[in-house]
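> based on what follows, work out the 3D shape:
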Amino acid sequence: MTADPISDRVDDVDEARTSGRQKIDWAFEHMPILTALREDFEASQPLAGETVGMALHVEAKTAALVETMAAGGAEVAITGCNPLSTHDDVSVALDAHENITSYAEHGIDDVEYYEAIDAVIGHDPTVTVDDGGDLVFRIHEEFPEKIDTIIGGTEETTTGVHRLRAMDEDGELDYPMFNVNDTPMKHLFDNVHGTGESALANIAMTTNLSWAGKTVVVAGYGYCGRGVAKKADGQGAKVVVTEIDPRRALEAHMEGYEVTNMDDAAERGDVFITTTGNRDVLAARHFEDMQDGVVLANAGHFDIEINLEELGELATSTREVRDGVQEYELVDGTRVNVLAEGRLVNLAAPTALGHPVEVMDQSFGVQAVCVRELVERGDDYDAGLHDVPDALDKEIAETKLDAEGIDIDVPTDVQREYMDSWRHGT
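Next comes the predicted model:
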């Protein structure tokens, strides 16, 4: 069975299209990078004749990227990468574009989710754009005959890159993929500021609780965890970091945070935020030691970081105490509150809008130029996982600086020669 485009499945298409269009236009007003790229793409048509298949969080900022791809001449088919992050009105507005088909719909089940991904694959994409890896893995596992006509793809998030790297090491990744997640522009801005700000904002809006005075346990001190810890600390919380990597643990310690293991932190935390991309970060042995009324949220990727199956087995009752807050009451009366069903709290919470617009402008700008690079120079890249060429990452930074009216120094010829040569002594 194949999914139908979302416009065939909503009651009031015109109302949804108007609402979605307003959201997309607002996003574009604050996305100078994609605005500049869209103008350039419209003029040069670098994606003419290509079909771009996408599995992303379908909301207004993503729509700006999708429309930039279409402006460059591409046919685009898109669906969601998380059943709870789709904004149906934005999906309908995208589907109204003559060169875009959107299958994304909020709240679909697992069967419908993969039917939508299969529908995107049915468009025979020549380029894939992924968040979490489900699209590229589905192609390899279920539609390997499509691979020969795929130039390459991009992957945006940590979880997807982990999976792709394992796939590449096993010799199972059969077309080139750009690792957008590990570019400086992604780490320094999207992960640190985007995840940090949006996760805390959506937890606060969902719970109506203050950060001041809370003990916030941040699981994982990668770039996302650093951002969450930094922003929580800035709002008056006491931050405790848990880690499995000794260098990251030491970094957190040297930056002034308490560092411990989760077994110890479980007894003391008021709010737990997972940012690891791994599974079972919070499990039965932790739930049993938690204080009454704790809040659990995931800012990683998939809904596996908090083991909800084990929490459900421990609970004597569950109920929704606020929109987006599920309370689990344990045998001893302890109440454990889980936000957004353990999915990405900054995208799946009831009020969630994802990362700030300006931050996603930078990340999606990198995605756009990576797609352009694959179309123009795809033959230069063998099958496997590739770093994004540094010149592309710098191009996006320069575009942003230009939009902000910020000037930086330019090295002289003498300075360039000095830095590039090994012949100069001390």
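
> contacts, neighbours, all on C-alpha from now
Fine.

> ok, L200 - how many residues close by?
By other Cα atoms under 10 Å, 23 other residues sit near L200.

> quick one: contacts for it?
By Cα atoms under 8 Å, 6 or more residues apart in numbering, the contact list for L200 reads 228, 231-232, 346.

> show me what contacts E141?
E141 neighbours (Cα under 8 Å, 6+ apart): none.

> ok, now H87?
Contact analysis of H87 by Cα under 8 Å, 6+ apart lists 58-60, 105-106.

> let's see that with 10 Å instead.
Contacts here follow Cα atoms under 10 Å, 6 or more residues apart in numbering; on that basis H87 touches 16, 20, 23, 57-60, 80, 104-107, 353.

> what is the most widely separated pair among the residues you listed?
Distance extremes for the contacts of H87: the farthest pair is K23 and G107 at 19.9 Å, using Cα to Cα.

> how about the helix or strand encompassing A391: buried residues?
Per DSSP states H and E: A391 is located in helix 390-404. Residues of helix 390-404 classed as buried by neighbour count (16 or more other Cα atoms under 10 Å): 392-393, 396-400.

> please generate a structure for the following sequence too, so the two can be compared:
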Amino acid sequence: MDSALVESGERRIGWAARAMPVLTAIGARFAAERPLEGLRVAACLHVTAETAVLMGTLKAGGAEIALAASNPLSTQDDVAAALADYGIAVHARAGVDRDAYYRHIHQALDIAPAVVLDDGCDLVNILHTERTELLDGVLGGCEETTTGIIRLRQMTAEEALRFPMVAVNDTRTKRMFDNRYGTGQSTVDGIMRATNTLLAGKTVVVAGFGYCGRGVAERARGLGARVVVTEIDPVKALDASLQGYDVRPMAGAAREGDVFVTVTGNRDVIRGEHLAVMKDGAILANAGHFDVEIDVRALDELAQAVHRGVRPNTDEYVLADGRRILLLAEGRLVNLTAAEGHPAAVMDMSFSAQALAVAWLVRERPSGLEPGVYDVPEEVDVEVARLKLAAAGIEVDDLTPEQERYLHSWRAGS
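Alright, predicted model coming up:
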């Protein structure tokens, strides 16, 4: 093992841990109580410094861990080296091809896990299709992102899911902070690192106005961009309109946009007919989990020439009429490929909920949780928020006894 990589990874992890006081405090508690003693955990997550702090927390609680990457372009090799040196089985390397990506997931599953942690549902999918011999030993797991929750709910509807999964993505602390502020800042960071473009005065088209899309739209507008939102959900489209954004179909937005960001969790959001009418120099970035939101195959077919790496993480596609379209990060997650992902202070909350949810699963599964998708218990979400406020030195009010009685009584009048 390259000692220089280990040292670099340790420094990176240490820097992230400074901004993750809640997870650090949970790690200290886990080390004292050992609630995960002997638990085998297989994880498919972005191999970043923030993830490393989560892995350290689970290991402190007694877990044996095998980690694979949920995206080969987001893996930080020095972090992987430091985790391996710490005694965690890491099956990940930056930039591997599709076959190696899935091979690494299989290697993580070789641990025969009792708990699984997933980001996008690939690991859970493989368990249910190719590694079914391991299913009976799985107590349950956690899912980190919207795309994975969509898949899990469909599995539940088809009665295919064989164990309980906790929807960490759906907690208030995850959606409000990780999805909105984390995705918003890190996506804009990735676009600016890859292109060094000035967003002020540009037209930025944001496809999808969930919490992630809202965060991207807010950050782009804050930097002086004119923001256009595309949506399929009438309620979200109305929300965007009432917040002052221009809302229109992608067919119209495609002609006007300078920068396009897809944040939907669906495929083919930007298709050939949209690419055909885009401006010269249009920038395409994806902040959804999988690399299917931009139809890269259609872009390849339209292009007469492709110039790879005109800037780091930027490929230039030249169309027949000379127009140039810039694709960032090969259509993969731009914030984790061209930048460093969400700030550690945001991941502190998401990964704290993840750690506490694992401990909850271990406690509750013997009492008979059925297969399905479960919300993180409200007390876990509130505990994470309280710990985060305490770490920031922020105090909140408590209800008085009279207020408690009022809220729990139907007899009190106006």
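
> please state their TM-score.
Superposed pair, TM-score by TM-score structural alignment, normalised by the length of structure 2: 0.98. Supporting alignment: 412 aligned residues with a Cα RMSD of 0.8 Å.

> burial measure for the residue opposite V124 of structure 2 in structure 1 once aligned, as a count.
Aligned by TM-score structural alignment, V124 of structure 2 pairs with V136 of structure 1. V136 of structure 1: 30 surrounding residues under other Cα under 10 Å.

> and for A329 of structure 2?
Neighbours of A329 of structure 2 using other Cα under 10 Å come to 26.

> and if you look at the one 3 residues further on?
As a burial measure, the neighbour count of R332 of structure 2 was computed by other Cα under 10 Å and equals 25.

> once you drop chain neighbours, what's closest to it?
Taking Cα to Cα, 6 or more residues apart in numbering, and ignoring the residues beside it in sequence, R332 of structure 2 has D291 as its nearest neighbour in space, at 4.6 Å.

> can you find the partner of the one you found in structure 1?
By TM-score structural alignment, D291 of structure 2 lines up with D303 in structure 1.

> now its match: how far from V192 of structure 1?
21 Å (Cα to Cα, to the nearest Å).

> and for V129 of structure 1?
Distance of V129 of structure 1 to V192 of structure 1, computed by Cα to Cα: 22 Å.

> who has more neighbours out of the two?
In this view V129 of structure 1 and V192 are compared by other Cα under 10 Å, and V129 has more residues nearby, 26 against 22.

> so which strand or helix has the more buried one?
Element membership for V129 of structure 1, per DSSP H and E: strand 127-130.

> and for E218 of structure 2?
Per DSSP H and E, E218 of structure 2 falls inside helix 211-222.

> and if you look at F260 of structure 2?
Applying DSSP H and E as the criterion places F260 of structure 2 in strand 259-262.

> equivalent range in structure 1 for that strand?
Mapped onto structure 1 using TM-score structural alignment, strand 259-262 of structure 2 spans residues 271-274.

> what's the answer for stretch 45-63 of structure 2, then?
The aligned range for stretch 45-63 of structure 2 in structure 1 is 56-74, by TM-score structural alignment.

> just the strands in the stretch 151-300 of structure 1 please.
152-155, 176-179, 215-219, 238-242, 258-260, 271-274, 294-298 (DSSP state E, counting those that start in this stretch).

> right, and these - which one's nearest I121 of structure 1?
The minimum distance between I121 of structure 1 and these falls on strand 152-155, with 13.1 Å, by Cα to Cα.

> check the mean deviation of that closest one from structure 2.
Mean deviation of strand 152-155 of structure 1 relative to structure 2 after superposition (mean Cα distance after the TM-score superposition for structure 1): 0.3 Å.

> distance from that strand to the middle of the chain?
Its chain's C-alpha centre and that of strand 152-155 of structure 1 lie 14 Å apart, by Cα atoms, centre = their mean, to the nearest Å.

> thanks a lot, see you next time.
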